[in-house]
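Novice: dropping the sequence and predicted coords here.
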Amino acid sequence: MKNKIKEIRKVMKMSQDELAKKCNVTRQTVNAIENEKYDPTLLLAFKLSKNLHCKVDELFIFEEEI
């Protein structure tokens, strides 16, 4: 699933480590999500959106497989 975490995080001048701490996950988890190697749980998606001050559907882009 594509996402805009990195772009929004950079605009907010927040490091991966800072975001990870706010969401109670590791920096490696944030990195894996940003690089689309891991899809977050629903709970984590909501935590990310809350800490990045945006809606979940603004943060993640669902691309339906055909």
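Specialist: It's in. Numbering: from 1, shown residues only.

Novice: make it CA atoms for all contacts and neighbour counts henceforth
Specialist: OK.

Novice: show me the contacts for the nearest residue to residue 4 once chain neighbours are set aside.
Specialist: Leaving aside its chain neighbours, residue 4 sits nearest to residue 59 (5.2 Å; criterion: CA to CA, 6 or more residues apart in numbering). Going by CA atoms under 8 Å, 6 or more residues apart in numbering, residue 59 touches 3, 4, 5, 49.

Novice: second one coming, line it up with the first:
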Amino acid sequence: MKNRVKELRMAAGMTQQQLAEWVHVSSRTIISLEKEQYNPSLLLAYRIAEVFHTSVEELYCLRENRELEDQSYENLL
């Protein structure tokens, strides 16, 4: 799922390890999130959004992701 984790982390001058410590996960989890290889739990998404003073919707580009998913379903019809 497309997200802004890396963009916001870098803008904040934060390392992957620092973010991981703030949200109580491993740095591997942060790496996977940034590579869009892992979708977080709702609680983790909320914790990360809090760190960057944004919403889960903005952090995870939910409108854009929903539109992409809708398009993929339309292509199946």
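Specialist: Perfect, I can see it now. A quick note: this is a predicted structure, and the numbers were derived from the prediction, not measured.

Novice: before we move on, back to that, which of the contacts of residue 59 of structure 1 also appear as contacts in structure 2?
Specialist: Retained in structure 2 (both residues aligned by TM-score structural alignment, their matches' CA atoms under 8 Å) from the contacts of residue 59 of structure 1: 3, 4, 5, 49.

Novice: for whichever strand or helix holds residue 70 of structure 2, name the packing helices and strands.
Specialist: Secondary-structure element containing residue 70 of structure 2, defined by DSSP states H and E: helix 62-76. With contacts taken as 3 or more CA pairs under 8 Å, 6 or more residues apart in numbering; DSSP states H and E, helix 62-76 of structure 2 sits against no other helix or strand.

Novice: hmm, who's touching that helix?
Specialist: By CA under 8 Å, 6+ apart, helix 62-76 of structure 2 touches 1, 2, 57.

Novice: tell me how far it is from the chain's mean position?
Specialist: 18 Å (CA atoms, centre = their mean, to the nearest Å).

Novice: likewise for stretch 8-17 of structure 2?
Specialist: 13 Å.
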